[in-house]
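In: no sequence on hand, only this structure:
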């Protein structure tokens, strides 16, 4: 309190920063980082936050304990601000460590994590189908793959319905299904990382003139991929509550003052593959 004289001003800054590579890679004064979002707020003298009618439970406890010496503040994240994602590099990706860090910059530096939740909209279940024609075969092979829903949460099993109609003269064997994580880094580089996070290879066969209908179950988990490199994670590997990075959900037609094009340095999605031999 002695330090905060009547003319002193105390600000807190919230910054969202993208970094590509390590700190020691910065050369000739050029830093491979970009401040995606900056916001500052005056904490002392208090403007409006202390008189705000709604406080969090933690703020209420601190206000009761410290009384007039406590100055709460609030930050609001803009729409489309990216989540905290860290790309765990592979053995050939020397220096290609990129991470999104959100900091509260003051005399105390505090890193916080931003995550997003997707609501289950209950839309049409995704499906895909293909027809393959072979040389020396008059009739094709038709395969259809479908899911129960579009959005899955971490730790939730994915039931994959496979329907194969083999009208060709070839025998199909060794069907495999997998889930692949696809990460595109478009800032400072055009790197693309494709990593299989769940895989099952079967001995199912589809002889000529027969069909197959079966449901396969996959469950992509970080625990099953912890030793693999090149994965994108929600946060850092050392965090106990870290998961595989979520698919990026964005509002393409948003009217927010924070455009989507300003934050698209990473794109994250997952693909389902069904392959036969």
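Out: Received, thanks. Nothing here was measured: the structure is a model prediction, and the numbers come from that model.

In: only C-alpha atoms for contact and neighbour calcs from this point on.
Out: Noted.

In: and residue 59, what element?
Out: Taking DSSP states H and E as the definition, one finds residue 59 inside helix 57-66.

In: alongside the first one, take a look at this:
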């Protein structure tokens, strides 16, 4: 039987180390993260007497590169995993995948399988959209696998004998959605009798990227005020947990209507407003959170960040959330009434996630090409 599958390949500049990986997206299942598997091929004459180390590095850029002056640095680096790949350990508590076994069989005796484990709770891959005039590396959380030759894991690696391949840590939509979001808010008026009541309901809690959100708005005007217009918006919350004040919101979709307005005292109104958040209408907004990108990747709005314990946020990352906010405008003197509902927006497990698990069928598909020097996809037979 002949197996045909594609893998990612990247060589060190001096050609003495070569990295092979079947995939570059690693799924965060909240309680654990998929292990990072690969194969390294080395030149034994070059490595002789030294060791080859493999590391998973998480980088966090929280300021523009062009603003780094006078020693000021807006960049942090976290080493999440570090293992000696060569000489290989005598005992290991894991078995090579079928892809690793076939690569070793094809590449020969100088090929060694490895596995790196990222701890649960590590931050997700997120990129903050730069402005059109910004230059340099974009802000956000990025991952890469680093392989280098050295005597110890803390040795300063030499660029010519080092490999760095970008990867992503991703999450997919949970299999069991939560309860249907619903809220009711009321507003009293000084020196005026009665209340204005706003009931807000979403058709479900979990939405996929590109899906339209149906917002059911029900207004009951028991006051003597007049509702003049209605505005609904999808807000993306970005929490840069490195800072206490690093929280802000971006409007990624909005709609405004006067249909049924002005709503007079004693009247009621029910409307369904449709919102479709997407990147196509937000490409000019700086600071929008996007899914972590590999080279030449199709950008998309960042998915909601799911955490095992929301109170124990990692101090090294970006937490993304979404909510629908509806405002009723009553005029300059009466003010406004607002209601807000959180929801989850993610990618489905099927489709993109199917490639993540393709290794079990020995049919690993390369889903994204990278133009980094010395990197290519190769077919293995």
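Out: Thanks, I have the structure now. All values derive from a computational prediction rather than experimental measurement.

In: picking that back up, please point out which parts of the helix holding residue 59 of the first structure sit buried.
Out: By 16 or more other CA atoms under 10 Å, the buried positions in helix 57-66 of the first structure come out as residue 63.

In: same deal with stretch 79-91 of the first structure?
Out: In stretch 79-91 of the first structure, counting by 16+ other CA under 10 Å, buried: 80-89.

In: give me the range in the second structure that stretch 219-227 of the first structure lines up against.
Out: Mapping stretch 219-227 of the first structure onto the second structure (TM-score structural alignment) gives residues 276-284.

In: how far does the matching stretch sit from its chain's centre?
Out: Relative to its chain's centre, stretch 276-284 of the second structure lies at 16 Å (CA atoms, centre = their mean, to the nearest Å).

In: for stretch 98-110 of the second structure, same thing?
Out: The answer for stretch 98-110 of the second structure is 32 Å, by CA atoms, centre = their mean.

In: got the buried residues of stretch 79-91 of the first structure as JSON lines, with secondary structure and distance to residue 177 of the first structure columns?
Out: Supplementary listing: the buried residues of stretch 79-91 of the first structure in JSON lines, determined by DSSP: H, G, I helix; E, B strand; the rest coil; distance: CA to CA, whole Å:
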{"residue": "80", "secondary structure": "coil", "distance to residue 177 of the first structure": "32"}
{"residue": "81", "secondary structure": "coil", "distance to residue 177 of the first structure": "33"}
{"residue": "82", "secondary structure": "coil", "distance to residue 177 of the first structure": "30"}
{"residue": "83", "secondary structure": "coil", "distance to residue 177 of the first structure": "29"}
{"residue": "84", "secondary structure": "coil", "distance to residue 177 of the first structure": "29"}
{"residue": "85", "secondary structure": "strand", "distance to residue 177 of the first structure": "26"}
{"residue": "86", "secondary structure": "strand", "distance to residue 177 of the first structure": "27"}
{"residue": "87", "secondary structure": "strand", "distance to residue 177 of the first structure": "25"}
{"residue": "88", "secondary structure": "strand", "distance to residue 177 of the first structure": "24"}
{"residue": "89", "secondary structure": "coil", "distance to residue 177 of the first structure": "25"}
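
In: reformat those as a markdown table; add distance to residue 148 of the first structure.
Out: What follows is the buried residues of stretch 79-91 of the first structure, written out as a markdown table (distance: CA to CA, whole Å):
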| residue | distance to residue 148 of the first structure |
| --- | --- |
| 80 | 28 |
| 81 | 30 |
| 82 | 28 |
| 83 | 27 |
| 84 | 29 |
| 85 | 27 |
| 86 | 30 |
| 87 | 29 |
| 88 | 31 |
| 89 | 33 |
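
In: quick one: the helix or strand that contains residue 236 of the second structure aligns where in the first structure?
Out: Per DSSP H and E, residue 236 of the second structure falls inside strand 229-240. Under TM-score structural alignment, the match for strand 229-240 of the second structure in the first structure covers residues 174-185.

In: post-alignment, the strand holding residue 236 of the second structure versus the first structure, mean distance?
Out: Strand 229-240 of the second structure, aligned to the first structure and superposed, deviates on average by 1.3 Å (mean CA distance after the TM-score superposition for the first structure).

In: which SSE is immediately downstream of that strand?
Out: Scanning onward from strand 229-240 of the second structure (DSSP H and E), the first element met is strand 247-257.

In: now do the SS call for residue 68 of the first structure.
Out: Here residue 68 of the first structure is recorded as helix under DSSP: H, G, I helix; E, B strand; the rest coil.

In: so what does it match up with in the second structure?
Out: Here residue 68 of the first structure is matched to residue 109 in the second structure, going by TM-score structural alignment.

In: kindly report the same for residue 47 of the first structure.
Out: Under TM-score structural alignment, residue 47 of the first structure pairs with residue 89 in the second structure.

In: what sits against its match?
Out: Not one residue lies near residue 89 of the second structure by CA atoms under 8 Å, 6 or more residues apart in numbering.

In: tell me the spacing between it and residue 109 of the second structure.
Out: Counting by CA to CA, to the nearest Å, the gap from residue 89 of the second structure to residue 109 of the second structure is 16 Å.

In: mind telling me what residue 207 of the first structure corresponds to in the second structure?
Out: Residue 207 of the first structure maps onto residue 264 in the second structure, by TM-score structural alignment.
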